[in-house]
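Trainee: Need a 3D model of the following:
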Amino acid sequence: MDVNAVATAATTTGGYLLVLAILLPVAAILAAFALGGRYAERTALVFMPIGLVIAVAIAIHICRAGEPLVYVLGGYAPPLGITLRADGFSAVMLVTTALIISSAGFYARVNFATADGVTETRAPFTFWILLLAIWASLNIIFVGGDLFNLYVALELLTFAAVPLVCLDGRAETVVAALRYLMFALCGSVFYLLGAALLYGAYGTLDIALLAQRVHSEPAVWTAAGLMTAGLLAKTALFPLHLWLPPAHANAPAACSAVLSSLVVKGSFFLIVRIWFSVLPNLPHEPANLLLATLGSAAIVFGSVLALMQTRLKLLIAYSTVAQIGYLFLMFPLAGGVHPWAADAWSGGIMQTLSHAFAKASMFLAAGLIAESLGHDRIVDLRGIGAAMPVTLLAFGLGGLSLMGLPPSGGFVAKWLLIKSSVEAGQWVWAVVMLAGGLLAGGYIYRVLAPALSSDVVRLNASPQQSREAVVLMLAVLAILLGFAPPSFFGFLQIGRAGIEGGPL
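Mentor: Predicted coordinates:
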């Protein structure tokens, strides 16, 4: 059978949807440039719901087939060609990304609308183009099957995300953006060096082919170490988190929501791909232990630093540092064919999803509070609960998920990880997670206590009900994840290493 025949056989039914998931935001960018100015917003808001429909369709196809969705570009199988692949993890990330991008866009209409009588202004046009670029880059990351193409997507993501930090042009935001850029570029260099080593050793960067060919040797471990270190810098895992708090806290609220809930998850997703899809059959207990240890340190130090903040957005930003740490506790638990591995895998993905919705809601809520009060000083939030009950409710629901209290998605995520750690005899991770939940309760209480006081506060302007509805919807989604049926967790296992059909 020739190469083209093999490629055709490898493409699954519905695989073309993976191409559409990438082309749609790219087409939106081109249309926004062609139409120009004030039409960029309208173009983005028209294309975003269509992207959500495509993401849901991908998830439905994977669910019905019970196996990953595959599309071979151009009909040439790897290593000559490029393959797009999506498993259960990819599908839920595509849907989550479409939901949050659409929500952030709808929320940002007030802040980034082109004024009447003006053809085009810099900040609005830039915002909508960059938001679409982030969406396209993330979709490539979630369905990409080649490590070099994933590097290109990472770079596109970086150069779309960094300018969002400094859209207002203030000196402090420019400094924060440059610090973010330096960490991201250093991470890119490490990732590219690792990819070059793998290509030199095995002649391909296709994930599926590498999983079959790699074996334990210095080149592989060096490459894995370099790529992981670079991705950790982009993910902002402690102690490589120094760029994140000033960048996320000083960006406009809609940008902060996207950066915190989605952008850092792109690089985390690739770390999972490297260790669970490229190297599933190699022993890597020391690496797993190191990642989980750094994750534990992030939970403790990030939470303590969040407790010390005086600004609401900085508190939420340091909370992101802490919550990212939970993601890395899945590494020593989800590998292999152990009975607890499936729960750990589901727990890690649930933490990714619940944090995305909760943190997007909390940053958008903080943006509404700052606009209504003219500041986000925690000590001066007294009485805001009575003045902005829907906004504070959304913030509280997001905090409930971060603390890991039932019936939230955060509770299910942390419960699965704690259960796995106990079954595996690795109690230390369970202790860290319980301590992290208590610390999260502390910094959420620091906000809710003054906000729920009986003081009367005067607002500079009341928030729009439509924007409050967006914030509340995201928080409710973080809670509704806690009611996910057993079939949902079975869906998350599709494509996982160690089971039939995995790894990718």
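Trainee: When you work out contacts or count neighbours from here on, use the C-alpha atoms and nothing else.
Mentor: OK.
Trainee: Now do the helices in the stretch 401-504 of the chain.
Mentor: 409-423, 427-451, 465-480, 486-492 (DSSP state H, counting those that start in this stretch).
Trainee: Deepest in the core, which of those helices is it.
Mentor: With neighbours defined as mean count of other C-alpha atoms under 10 Å, the helices of the stretch 401-504 of the chain peak in mean count at helix 409-423, which reaches a mean of 25.
Trainee: what packs against that helix?
Mentor: Here helix 409-423 touches helix 341-373, helix 389-403, helix 427-451, helix 465-480, going by 3 or more C-alpha pairs under 8 Å, 6 or more residues apart in numbering; DSSP states H and E.
Trainee: Mind checking these for the one nearest to Glu67?
Mentor: The minimum distance between Glu67 and the helices and strands packed on helix 409-423 falls on helix 341-373, with 16.2 Å, by C-alpha to C-alpha.
Trainee: what's downstream of the closest one, the next helix or strand?
Mentor: Using DSSP states H and E, the helix or strand that follows helix 341-373 towards the C-terminus is helix 384-387.
Trainee: Show me the contact partners of that following helix.
Mentor: Outside of helix 384-387, the residues within contact range by C-alpha atoms under 8 Å, 6 or more residues apart in numbering are 392, 451-454, 456-459.
Trainee: Sequence B follows; please return its structure for comparison with A:
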Amino acid sequence: MPATLADLGMPLVPWAAVSVVLPLTAALVAALLGRHAHHLAVPMALAGIAVAALAILDVVRHGVIETAIGGWTPPLGIALRLDGLGSAFLAVIALVGAGVTLFARAGFGPDAEGRETRRGYAFWPLVFCTTGGLAAIAVAGDLFNLYVGLELLTVTAVALVALDGKPAALAAAMRYLLFALLGSLLYLLGAAILYVAHGTLDIRLLSRSADPETATLAAVVLMTAGLMAKAALFPLHGWLPPAHGSAPAPASALLSALVVKAPFIIMLRLWFEVAPEIATSVVAQGLGALGAAGILVGSLLALRQHRLKLVIAYSTVAQLGYLMLVFPLAGGSGEQQPWSAGAWTGVVFHALSHALAKGAMFLAAGAMAEAIGDDRMDRLDGVGQHLPIAAFAFGLAAVSLMGLPPSGGFTGKYLLLTSAFASGQWWWAVVMIGGGLLAAGYLFRPLSRLLAKREQPGALLAVTRWRQAIALGLAMLSVLLGLLSLGPYELLQIGRPGSAVEGLSS
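Mentor: Modelled structure (predicted):
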């Protein structure tokens, strides 16, 4: 049984609730501060990391922690649930969020004369609301509050895409909004079916009552389709490249690193906690096939792009395809197999390392675009000499995306490969190896230009080493996740579906 705050020895501070309330409060304060809102970047970065660290510490000490809001327990009340997956996601939210806000201070503060700008006034409340919505998804214990978090993400993320106000940005935001609204309708319809069938939306209670009957199957299929639209999983990925290509670099980093991961976290909860029996062999292989197609299509489209941000955006489509491989490798039999834990943990490792690497990559690309005036690939020649830290950050992030040792991307893909061979599903190993080779192809294109000699005339604008170092910090974290993988691996076992592990201290 999960521990509750009423238990003896439980933490006195409900960090799950604090992780949600803190950024939402900061959003309100940022709206009131106006042109001074950028001063919140440093204290909020430090506070977010501290809260995530304390939440992880409590989970390690006490196991899964449930906080009943207002003292009312489910099904009458609402519970926040903090486990290994949720606390790890909180940590990545805090780290990427800190990098984004610190990088954005220079671009979203007052203008040279100290006047408030429209972009700056809107950016800070939107960013803090986005991190609040992400935290809500990390700790929500029921499917309806997960929906609330998703809707908060939709509103703020669409606004971030449209922040520049240019026609291309507005068109991309509108396309994103249409996909997101479709996803919301499908998810809400599925949740309504589950509630009618079982009388609750609490994940823990549903895991005891949900069975593979027609109503449950229909609900899970509808919710999965909606979540795939919000996560830009193939074939519902059409909104992602234009949105990431049009948004400001800090917003693109937030979208690609975190916003598209949140719906997948819900998919993991849905398929492996609420209704694991639904994932029959045929269903699991079908979902895996969509992931394989996403890896192939995203990689081939990334190879054809002539803008750096679009290369990174299409690489996100490809890398998200790996997440779908968890269904045939960790599910598909209706029961836990010896390799299921490795596949589930591997896909979470991949999601976390991709978040850190992609955040670093978009921030590095933003620094390069500031220096040369745009993000065209044919203008990147020699930029690595002018921005060596940003170029190194981009290269280090590429190492993780390609799955090379000793990065976190390697750890995640190694666990998935091991599960593929252990389960006899060698074809998924072929997909992953091929995806890694394609990733090397589309990432070596910008890297080769960054390291080439600059022959084009014209001076490059200066970008401070501090801002470049922020991107490098996130890239280094994506590598450290692989070097120091034992701690995160053990953390993810706390509350893992099918796991009896309740904490590391016992």
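Trainee: And the TM-score, once the two are fitted together?
Mentor: Here the TM-score for the pair of chains, by TM-score structural alignment, normalised by the length of structure 1, is 0.95; 496 aligned residues with a C-alpha RMSD of 1.8 Å.
Trainee: before we move on, back to that, with distance to Trp415 of structure 1 added, can I get the helices and strands packed on helix 409-423 of structure 1 in a markdown table?
Mentor: As requested, these are exported to a markdown table (distance: least, C-alpha to C-alpha, whole Å):
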| stretch | distance to Trp415 of structure 1 |
| --- | --- |
| helix 341-373 | 8 |
| helix 389-403 | 11 |
| helix 427-451 | 9 |
| helix 465-480 | 14 |
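Trainee: for those, which one sits closest to Ile207 of structure 1?
Mentor: For Ile207 of structure 1, the closest of those is helix 341-373, at 19.2 Å, according to C-alpha to C-alpha.
Trainee: now the angle from the closest one to helix 389-403?
Mentor: Here the directions of helix 341-373 of structure 1 and helix 389-403 differ by 150 degrees (axes from the mean of the first three to the mean of the last three C-alpha atoms, to 10 degrees).
Trainee: other SSEs contacting helix 341-373 of structure 1?
Mentor: Using 3+ C-alpha pairs under 8 Å, 6+ apart: helix 341-373 of structure 1 touches helix 88-107, helix 253-258, helix 312-327, helix 389-403, helix 409-423, helix 465-480, helix 486-492.
Trainee: In structure 2, what stretch matches the shortest one?
Mentor: Right, the one you point to is helix 253-258 of structure 1. Residues 249-254 of structure 2 are where helix 253-258 of structure 1 lands when matched by TM-score structural alignment.
Trainee: Counterpart of Glu151 of structure 2 over in structure 1?
Mentor: Using TM-score structural alignment, the equivalent of Glu151 of structure 2 in structure 1 is Glu155.
Trainee: Let me see the contact set for that match.
Mentor: Neighbouring residues of Glu155 of structure 1 by C-alpha under 8 Å, 6+ apart: Ser188.
Trainee: Now find how far off-centre the helix or strand hosting it is within its chain.
Mentor: In the assignment (DSSP H and E), Glu155 of structure 1 maps to helix 147-165. Offset of helix 147-165 of structure 1 from its chain centre (C-alpha atoms, centre = their mean, to the nearest Å): 13 Å.
Trainee: Skip ahead from that helix and say which helix or strand is next.
Mentor: Downstream of helix 147-165 of structure 1, the next assigned helix or strand under DSSP H and E is helix 171-202.
Trainee: equivalent range in structure 2 for that following helix?
Mentor: Using TM-score structural alignment, the residues of structure 2 aligned to helix 171-202 of structure 1 are 167-198.
Trainee: got it, and stretch 88-108 of structure 1?
Mentor: Counting by TM-score structural alignment, stretch 88-108 of structure 1 corresponds to 84-104 in structure 2.
Trainee: that older thread, so which of the contacts of helix 384-387 of structure 1 wins on neighbours?
Mentor: Within the contacts of helix 384-387 of structure 1, neighbour counts (other C-alpha atoms under 10 Å) peak at Leu392, which reaches 26 neighbours.
Trainee: Nearest residue to that one in space, ignoring adjacent ones along the chain?
Mentor: Gly385 (5.8 Å; C-alpha to C-alpha, 6 or more residues apart in numbering).
Trainee: and Gln468 of structure 2, what pairs with it in structure 1?
Mentor: In structure 1, Gln468 of structure 2 lines up with Glu468, judged by TM-score structural alignment.
Trainee: and that match, what is it in contact with?
Mentor: Contact partners of Glu468 of structure 1, counting by C-alpha under 8 Å, 6+ apart, are 365, 390-391.
Trainee: again, only this time at 10 Å
Mentor: Glu468 of structure 1 makes contacts with 107, 361, 364-365, 368, 388-394, as judged by C-alpha atoms under 10 Å, 6 or more residues apart in numbering.
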